[in-house]
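*Asks:* sequence isn't available, so here's the structure alone:
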């Protein structure tokens, strides 16, 4: 028998997962529509780049402040405003009559996504405990994996069905019915404001400003690496690091409740989990970027065919993420290490497949290796998030999730820049060789994440031998160093 309270929490979780799917989809769905947008709105390369990078920029900037706002006031309220803003900005994107309107709408859409995502993690922290929390994060991981990997497939299908003139508009307009259904369901099912821990403390405006400037300074050179040709852009990176050091100093000295609880980083589960997320996302999202380019530009695949070719990764990720949610409380960080190893093996096999079958059948040849890599990915994202947030108090779940996801956004931007640079630099040797060079960068980044996971396992084994604790949960393999 499942209690009515359990039923309500499951329905509330479903609402959160649909919102996560919607925002995750818009990270990758636009890629295959770029040629249609260029023709339909006579867009420049700069305009197309901002259509992608503008969303990523504002997404990353809002994560931590929005997470803190939800923790301090009401996650439900911030969630509702985020859904409403995302739906309206999607409408504006779909109806855009020129590139300026589209870019502004995408910036707002990214802000709405940044408002929504930390609330999802915070609400899971709030509504579930222990084993159930692991399963909920498993469902979230499956959702993230499917939305990111299925974006090119769904986008390609929409462009094919509605044609190049209107298909790109439906890439954005598809969010309207989702948002319109989400709003009343979220209003009815999500925990009411009075159930959320409320704090009268300041929102730390100086901390918000310093973190925003630092994150923007780090992101901009990478997301504008091709359009901003001057090498002076890289001066923003050390300047941003100086600002972020100032942010850390401010947070330590701030007398009231700081924007980010730096004590979290003294917990090995949180600090190493954040490192794993940073490096894994630096590699993970680069796969879709170079694979769709390789298939469409190098092998003449249509947008729909390229989307279908990446589907095995999405299927593997979704299925394994659900399994990972069940196993994480028992296996802990070992599960993440297994997943990272599977990703590396799958990507190495993908590289070998492109060497053996360099022609039109490459999409079929890479299906099984990508399925294996996708299954590994499903055992990484959700379990790592569950472990990383396992020692975070529920009342601070949104802020902690916001910091974790900001690291993921930074990793994504830096990783795509690094993978893309190597990929484009190798085009002189042919598309298959360039693709393998790009994948080598992805594998290196994932290997660093694996090293961090193995370090955590070694430390945990040492701590267990030194201070045996038979009651220790697998979901908390790190603890205080």
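*Replies:* Arrived safely. Worth saying up front: this structure is predicted, and the values here are computed from it rather than measured.
*Asks:* going forward, measure contacts and count neighbours with C-alpha atoms only.
*Replies:* OK.
*Asks:* after the lengthiest helix in the chain, which helix or strand is next? Please name it.
*Replies:* For the chain, the helix with the greatest residue count under DSSP state H is helix 130-173. Toward the C-terminus, helix 130-173 is succeeded by helix 175-189 as the next helix or strand (DSSP states H and E).
*Asks:* give me the contacts around the helix or strand following that next one.
*Replies:* Remark: after helix 175-189, the chain's next helix or strand is helix 205-223, criterion DSSP H and E. Contacts of helix 205-223 with the rest of the structure, by Cα atoms under 8 Å, 6 or more residues apart in numbering, involve 49, 53, 57, 60-61, 65, 228, 233-234, 236-237, 239-244, 246-247, 250-251, 258-259, 410, 413-414, 417.
*Asks:* second one coming, line it up with the first:
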């Protein structure tokens, strides 16, 4: 492919990833409307949300491996067809079972597609071009992560209070059709042929890993902080640990037979990759967790509609795009310095928001929070975009889809853990003081917001630690005048 064709393929892959990431958060805005329309309770709503997340997590790694084996183009076509069909099923669902089944299939489609998008970029770009390509990809993912709730709120408003939730799913249909046509025209139809050892699929490993992921995610997605949460859900972590041990033992045995296991030890021994996994997982636990409790606070404490609450947080999306683009152009020289700056910039925006709602009256508080979201989004873009570049900087092109799928799997687990922790802290304070969710005083909601932000702060601290660790490591491997460009030596620093 010529240079122009490569960049067109990059834009198609980046937009596709952005659409999948928006799908994680935009539907959450619609859950109250779904409850009214289908007459379902909190447990059913959790199944609607959890079905997508769990299916997404279960399919990422196996289909990442299949993508690396020469099936990337076919998987993109199959994944988009499933995405269109399942979105249509969700939008037209007349009952709870149909909606849950549609959400599960939508999660499977996302799990098929997501690792292929990064695999395409790994295949088409190398050297410094790969860094710029992943910088552009990071801009799209940063914007998508920040704008999901706003897009959901807008579609809810256009479609109406009771049926607007259907618009969120039905809008995926024309988007999916457009992406299918663009993918057929611009994405590469072939990829380098892998060796025989790389083509081994490891089906038993896929099953063991899938069961482990399912058992880990199960208690997390069912944690809401509501009084009805059962402590018994945490018992799933015991068999999860058992299956994790079985999976690791099987992987060693599989490797001993001269075959390539599902969990690539070379990838996990690559320090840049390992540290970037931790940064991504911990930040996607902290950032979206704060966004969730802030969205709840704006509606419950300040009386804003879902759409107006989304508008207050909307400046974060625009600032995130700017921050991601700015950081992408400088990450190869400054590396983790940009990530660390972004973390503390975002933290400053969050701190200003919390202080404003606790110290100011309603209108000035809303104004300050809206402005503070610029800092929050700017920092978030500076974290997400560089991390995409650094995550895969030392990963060989032939392992791009697998490396990306492991990355997204850790992000989904981190995100689920962060949402569970922050929402549980928020709800626990509200129910502990008021006994119900909607009629508490503002001071109670103030305390609940602080509790949620403190819970997210634990993950923020982990992201800072991982960033500093990687920063110290990279400083040890270069002279003061040498740019931080690790994209030319795949796997060199392990």
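*Replies:* Everything's here; your move. Because the structure is a prediction, the values reported are computed rather than measured.
*Asks:* can you give me the TM-score here?
*Replies:* The TM-score (TM-score structural alignment, normalised by the length of the first structure) is 0.94; 476 aligned residues with a Cα RMSD of 2.2 Å.
*Asks:* which residues in the second structure does the longest helix of the first structure match up with?
*Replies:* Here helix 130-173 of the first structure aligns to the second structure at residues 127-170, judged by TM-score structural alignment.
*Asks:* likewise for stretch 273-285 of the first structure?
*Replies:* The aligned range for stretch 273-285 of the first structure is 276-288, by TM-score structural alignment.
*Asks:* how big is the offset of that stretch relative to the first structure?
*Replies:* With mean Cα distance after the TM-score superposition for the first structure, stretch 276-288 of the second structure departs from the first structure by a mean of 1.1 Å once superposed.
*Asks:* report the contact partners of residue 78 of the first structure.
*Replies:* Applying Cα under 8 Å, 6+ apart, the residues contacting residue 78 of the first structure are 66, 69-70, 115-116, 119.
*Asks:* show me what residue 36 of the second structure lines up with in the first structure.
*Replies:* In the first structure, residue 36 of the second structure lands on residue 39 (TM-score structural alignment).
*Asks:* now do its match: how many residues are near it, please.
*Replies:* 12 (other Cα atoms under 10 Å).
*Asks:* cool, and the one 10 residues further on?
*Replies:* By other Cα under 10 Å, the residues close to residue 49 of the first structure number 18.
*Asks:* corresponding residue for it in the second structure?
*Replies:* Residue pairing (TM-score structural alignment): residue 49 of the first structure is matched to residue 46 of the second structure.
*Asks:* give me the element the aligned residue in the first structure for residue 12 of the second structure is part of.
*Replies:* By TM-score structural alignment, residue 12 of the second structure lines up with residue 15 in the first structure. Taking DSSP H and E as the criterion, residue 15 of the first structure maps to helix 4-28.
*Asks:* how many degrees apart are that helix and helix 175-189 in direction?
*Replies:* Going by axes from the mean of the first three to the mean of the last three Cα atoms, to 10 degrees, helix 4-28 of the first structure is angled at 150 degrees with respect to helix 175-189.
*Asks:* just the angle between helix 4-28 of the first structure and helix 130-173, please?
*Replies:* If you take the same axes, to 10 degrees, helix 4-28 of the first structure sits at 40 degrees to helix 130-173.
*Asks:* list the buried residues of the helix or strand following helix 4-28 of the first structure.
*Replies:* Per DSSP H and E, helix 4-28 of the first structure leads on to helix 34-41 as the next helix or strand towards the C-terminus. If you call a residue buried by 16 or more other Cα atoms under 10 Å, then helix 34-41 of the first structure has these buried ones: 34, 36-38, 40-41.
*Asks:* ditto for stretch 447-458 of the first structure
*Replies:* Neighbour-count burial for stretch 447-458 of the first structure flags 447-450, 452-454, 456-457 (criterion: 16+ other Cα under 10 Å).
*Asks:* stretch 119-139 of the second structure too?
*Replies:* So for stretch 119-139 of the second structure, counting by 16+ other Cα under 10 Å, buried means 119-126, 130-139.
*Asks:* give me the contact list for that stretch.
*Replies:* 6-7, 9-11, 13-14, 67-68, 72, 187-188, 191, 320-322, 324-325, 327-329, 332, 381, 384-386, 388-389, 393, 396-401, 404, 485, 487-488.
*Asks:* take those and keep only those in strands.
*Replies:* Among the contacts of stretch 119-139 of the second structure, no member falls in strands (criterion: DSSP state E).
*Asks:* any chance you could map the helices in the stretch 251-400 of the second structure?
*Replies:* For the stretch 251-400 of the second structure, applying DSSP state H, counting those that start in this stretch gives helices covering 265-269, 271-300, 306-313, 315-328, 331-334, 336-359, 362-391, 400-434.
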